[in-house]
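Q: Sequence and predicted structure below; questions after.
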Amino acid sequence: CFWHLWHDLRGFFNWSTKEYIVIGRILSILHGTRLCKYHITDNNSSIGFQYVQAMLFAIEEINNSTDLLPDISLGYKIYDACVSIARGVMVALALANGDEVVSAPSETFSSPCMAIATVIGPFHIPLVGKIGKNETICSLLCLFIYTSIIGFHLYFCQISHLATCACLSDKTKYPSFLRTIPSDYYQSRALAQLVKYFGWTWVGAIRSNDDYGNNGMATFTETAQQLGICLEYSVSFFRTDPPVKIQKIIDIIKASTSKVIVTFLSPSEVYVLMHEFFYHNLTGYQWVGTEAWIFDSETAARDRHHILDGAIGLSIPKAHVSGMREFMLDVKPLNSSSNELFAKFWEKLFSCKFNKSKSTDGNQRECTGHEDVTGVQNSFTDMSLMPIFYNIYKGVYAVAHALHNILSCNKACNNTVHLDPFTCMVSIKKKKKNRSLQRILLIVYLFMQVPLSVCSEKCPLGTRKVLQKGKPVCCYDCLRCAEGEINNITDSVTCVRCDHEFWSNERRDACVKKEADFLSYEEIMGALLTAASLFGTCMTAVVAFIFFRYRQTPIVRANNSELSFLLLFSLSLCFLCSLTFIGRPSEWSCMLRHTAFGITFVLCISCIMGKTIVVLMAFRATLPGSDVMKWIGPAQQKLSVLGFTLIQVIICILWLTISPPFPFKNFKTFKDKIILECALGSSVGFWAVLGYIGLLAVLCFSLAFLARKLPDNFNEAKFITFSMLIFCAVWITFIPAYVSSPGKFSVAVEIFAILASSFGLLICIFIPKCYIILMKPEKNTKKNMMGKGAPNKHLSLCS
């Protein structure tokens, strides 16, 4: 299991004038249980030889260069680690000590590069290798210095081209580890971003139970959680695990609901999963993999049942080095049938045999050692691993440039820089670093439609996420936003409350301006109330015209015509003041509506009270020696009306001066509407106005009630009593209705109360008289008005 090549590619025999630097290399070519006695396989041996050729190509280019290490020749030394941790450590120590390696016991496959790095790391010997990803365990570039002047000295500056485990970035444990391939830290984060890009928030995870899988999946899990991705399950296994453990993993996958599987596996472990998935008929899963198996052409070749169809992942970027492919296919420098390793490789490559004996199969031809490699289609001629070859190429050049800088400084600087391990490693680190993840998608997405893998569907607009108790954050219910709240972002966890002048629409995904609600002329209720107001005004005008037309008749004269016309005028104002309550509230309308209403109604009631007092006093004046009539003449009646009204005017002026009504936007009564209303300003002023009207109404009703049974054929006190009864009933019921009615309905109630009381006064007091005037003119006589039992002075007093 030992392969040792010593080759000086330039000036090998000019020992007296040149220094010689030897590149050492450890890799796995053969596979076995003890002393590497397994048969060589085409794929693995081909990869090993390809790695060797890539290193030799870089060495030959450097040796042929007149600019880089012009006085130095590079050679190489190669050892096979045989997929063994123990052997890897032993050959590394052999390189460090300059010893030959004869044999080493084989052990189970684990993380050999970490073992080697742990052993030689304290000596600042950088490790090159790949941990737990495929069967090429660990490649170690070792730098040997040989000079004819100072004798043989050995120094190490190593660079990895395959070791991607993020754990090796811990410089406290592996201070001398360098590499030309990005750490899996970047690949893990990129895979999480890739999963997020496709909208997969509910995924499963399978990893190798080694440093590569555990560290890579840990970084992926951390990043996934930051991106809102949940892992339904995360399991680990090793390809040598017993069937019972693998069956448990299959059972977990069967019971899962996620359709995406993120993997940190080696190709050999993927082969195991492919077989198990086919055996249990598990299909329809979307595989997301690392470059360890996504980049492996053998994996695709073995997937005969299309278990991995549609798999996506990240790959090392494509690379091209001029002349490398031709050099790698030219294996003449290695062509030696006496070399056992080369012989086995050549026989496997061309299906032939060296030194063919009689016992050999007669159908198998004899190897000549000069077969044309370019005409063979197998893993050796497959250049899909060119990006890895390029990493080897860069590693050799990194060592060469570091040495060149050190040796050039020795010539130009005053102080000599020694070629010790630490100095070599520091010089290599000063090369330009590129920490970005330069990887590309390797496998083309094969499905017609991106599969869905979520625990819960995305919450649509107008809803918010509510976590399900005891489940991961990716499992949630979607609740509709409350009234007045919206959410215009899919999958949001909160709803936003609209501004106080806005309200949520029906879908709860946008705020719309609240409807301004007020009693307008355009709506049916406003139009009807307006019509009723105008009708009452016109009706009052007709009555006034009739009374004016028949002003000389006994019935008009008997009812105090001056107060009657003043009452009709005040009633028309009462009908018209209701119009100030309709329409959008403004400053002038708010101040006018209640004050105009209050003053006109006081004027109206004052006139009725004057008429009631006249009727009552007329009959009291018939008593002997009574002189009350001198106190209720026309002048006194007018002054009483003016006095009662003036009090209301003063109240209104104080109200408007101290705290007048004003337009107000009410956001509280209705959540989805803005009620445009008139704030009272001073509630004391408002209730003072109403209270004064109520006081006069009660007083007028009481006087009319006292005069209701006076002997007369046409006693006006009866009609006044009935009219004031209606007036009081309307306004008593108005108060609770007004308080309980919301928005514009409270305004409508107030208008209705104004119109109802106005119509009550107009109809009860004037319509009976109009009926006598127009329909029963024979009753419109002085004799009829005097009536039986009426005093002789009645008519003259009322006139």
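A: Here it is on my side, so go on.
Q: make it CA atoms for all contacts and neighbour counts henceforth
A: Will do.
Q: Which residue, other than its chain neighbours, is closest to the residue nearest the centre of the chain?
A: Central residue of the chain (Cα atoms, centre = their mean): Ser492, 4.4 Å from the mean position. Nearest residue to Ser492 in three dimensions, chain neighbours excluded: Arg464, at 5.4 Å (Cα to Cα, 6 or more residues apart in numbering).
Q: Wait, the one you found touches Asn488, no?
A: No - checked against Cα atoms under 8 Å, the pair Arg464 and Asn488 is beyond contact range at 9.9 Å.
Q: Okay, one more to line up with it:
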Amino acid sequence: MVIALSQLNGCITRYSQQATNIQHFASYIEQTNSASHQIWPSIEGLFYRAWISYGLTETSLNERDEFPYFYQNFPSDYSHFHGLTPLLRLFGWSWVGILTSTDENEITYCEELKREIVRSGGCVDFLESLPDTMTTFREEVEKRSEQILNKIYKSKANVIIIHTTKIIFIETFCLISYEKIDTKLFVFSMETSSIKSKALTVTPLICNALNGSLRLTIPKGDIPGFKDYLQNSNYSTFMDQIVLLLRPEFECGFLNDKENCTRSETLSTTDASLFDMNNYELTYSLYNMIYAMAHALHNLYTAKSQRGNSIKMEFKPWQLNQYLKEVHFKAPDGHEIFFDEKGHAPNHYDIIQYFHFPNLTTAWIHVGSFKPSAPKDKQLFVNLTAIRWKTPSNQVLRSVCSESCTHGYRKVIDREKPVCCFDCVPCSEGEYSNTTDAENCKKCPEDQWPSEKKDKCLPRIIDFLSYDDPLGAALSSISILLFIITALVLGIFIKYRNTAVVKANNRNLSYILLISLMLSFLCTLVFISQPGTLTCLLRQSAFGMIFTIAISSVLAKTVTVVIAFRANKPSSKLRKWVGTRVSSYLVLLCISGEIVICTVWLIISPPFPEYDTQSVTGKIILQCNEGSTIAFYSVIGYMGFLALLSFTVAFLVRKVPDSFNEAQFITFSMLVFCSVWVSFIPSYLSTKGKYMVAVEIFAILASSTGLLGCIFTPKCYIILLRPDLNTRGHLIGKKVS
């Protein structure tokens, strides 16, 4: 693939139609060469040191210090396969296979390609070498081929890269892959695309697997007069200029009449595919490089002639090298030809898709290009609409080890597998992912919660016990109903305040107890609404003091019964304590303790509203933080202490004469009260949100109803339904049972 003198001699005169001075110079070289050889020793000496490659070369020739006079149209630094990795990334092909021959250089190339794919974030499922029948026994080839085919068939890699420069490899592959792996897409490296094997052009039907394959190729261009030249050339002339073609396998046997081949037939009688310009990429590259050399020689000749020097004088190698560095012209297709400081001409690669049809015709569709010298984000261009995929609805082919993790999932990589193979697990509670293949899930803000699919955050539902809630509406209705009932009882006691039943059990304490029960029923309404600073301050403290008044009144009633019973005995010292003052003082004393506890609580650590985002999934619980848990349970504990004290005293005097049988009712009421609040504590601690508030409201209503029912129901029964029993004589006449 390096330009020789005979090539330059024959080609410049045929294709230098772009500039008159180039034509004259080419004609001069041809005439001088035919007339005498006086100039050629000098020029040959120049070419001994100045070389231009019109194709790919060995990597070792890329060292500029060692080969300062070596120029090339395509760099020999693996940059051409760098176009493969952007192509894989563009279509998301992260899981691919590589096929090559058993040639050591090609295996080394593929190993480097594999490393490049891994560096770019992809993975290679396999790298296999397919033996050929030229170097391996047929049985071994068949066995090895079957193994490779099975691996390709079973692999999740739907994209296979083929790299080889051996025609026999393609022919062997076509033979063994017939209709077995036609769902895979094969991507050819540039070297593989350039061989144009017979297996693809002469017998396309046996290469069904390669139909629709993508290829990186040297860009083709228009060579003026080249096609006419080929068609009018005979076999002998064609063989002399064979270096111009990419079909070195051409021989007389390709002609229509093999038996009467005289080697003088024109090539127009051959297969039309011979003149397809898609087959002459390297020829076009050679065409441009010959012109580059011609420009350098012309500039050298012009410079010498302008100084009056003879063109027959000897030239030094470095002199032509200097003019090669300065070459800069436009090719017929508009591309600029010049050499950079590394001796590389600007280049790019075409991406084509190959098709063959049952009528033995082929199609090469240009679908993109790759320009290594362009900015990184503009190196690759692909016309997505021009590609035809082997998938339903012409969808882009998928080639991945694991399908992408969708929104709401994150990737979990198994260290024992390649990074392209992973599992997708749902995001944890309170987390979401809105990107594909998310490494980690994100937490939603405090006021938001992931959607059902965990692909976005939604505003949390603010949860609190409201009047619109069925539970809140039911509890508030019961509270109002009990308040009305208590108010009616109070009205009855006020109306019948002078009757024996009302007067017998300290009617003032009865009024205080009924009013405190009414307030207790009403205070539950403070619990049913959106918690605010004021409501949080009032809830527990108001309930604690109001309920303490009720319990203190019950305790005072019990103590009054004891004093009244004991004062009836002769010489009793309790006679002086009979009256209303003792009960009033006792109520004030008991309520003072609760006031002190609540005051200290509100001063040191008052309750406040807060948002709880942890207790209930997907909700924000708007609740009151009690501030000090110790203070809260101290309030409840103080009421419990008073209730237990009342229960104890009432239980001890439960068998007093019937005139004072209120002690029995107090005993039952305190039993109900204590049962409710003992069960309240575990229930309160085991619930969250609005249900925790509902438990406390229920405890308040149940205990208050217990007091109202046990203490006042019997009295209302006598007052309203048995007025005959509501007399002083009847009460005094009762005997101890």
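A: Looks like it arrived, so ask away. Quick caveat, the model's predicted, so the values are computed rather than measured.
Q: What's the TM-score once they're superposed?
A: Comparison of the two superposed chains (TM-score structural alignment, normalised by the length of the second structure) gives a TM-score of 0.79, and 666 aligned residues with a Cα RMSD of 4.2 Å.
Q: picking that back up, give the aligned equivalent of the residue nearest to Ser492 of the first structure in the second structure.
A: Mapped onto the second structure by TM-score structural alignment, Arg464 of the first structure lines up with Arg410.
Q: Alignment lookup: Leu286 of the second structure to the first structure.
A: Using TM-score structural alignment, Leu286 of the second structure pairs with Ile392 in the first structure.
Q: Contacts only, for its match.
A: Tyr51, Ala54, Met55, Ser160, His161, Thr180 (Cα atoms under 8 Å, 6 or more residues apart in numbering).
Q: quick one: which of those residues is most hemmed in?
A: Highest neighbour count within the contacts of Ile392 of the first structure: His161, with 27 neighbours (other Cα atoms under 10 Å).
Q: Wasn't Ile630 of the second structure part of a helix?
A: Yes - the assignment for Ile630 of the second structure is a helix, going by DSSP: H, G, I helix; E, B strand; the rest coil.
Q: Residue in the first structure paired with it?
A: Ile630 of the second structure maps onto Val684 in the first structure, by TM-score structural alignment.
Q: Skipping adjacent residues, who's closest to Ile697 of the second structure in space?
A: Once flanking residues are discounted, Ile697 of the second structure sits nearest to Thr524: 5.8 Å by Cα to Cα, 6+ apart.
Q: Which part of the first structure matches the helix or strand harbouring that neighbour?
A: Using DSSP states H and E, Thr524 of the second structure maps to helix 507-527. Under TM-score structural alignment, helix 507-527 of the second structure corresponds to residues 561-581 of the first structure.
Q: coming back round to it: mind checking which of the contacts of Ile392 of the first structure land in helices?
A: Tyr51, Ala54, Met55 (DSSP state H).
Q: thinking again about what came up before, and the match of Ile630 of the second structure, what is it in contact with?
A: Going by Cα under 8 Å, 6+ apart, Val684 of the first structure touches no other residue.
Q: From Ser589 of the first structure, how far out is it?
A: Distance check for Val684 of the first structure against Ser589 of the first structure: by Cα to Cα, to the nearest Å, it reads 19 Å.
Q: Same question for Ile78 of the first structure.
A: Applying Cα to Cα to Ile78 of the first structure and Ser589 of the first structure gives a distance of 103 Å.
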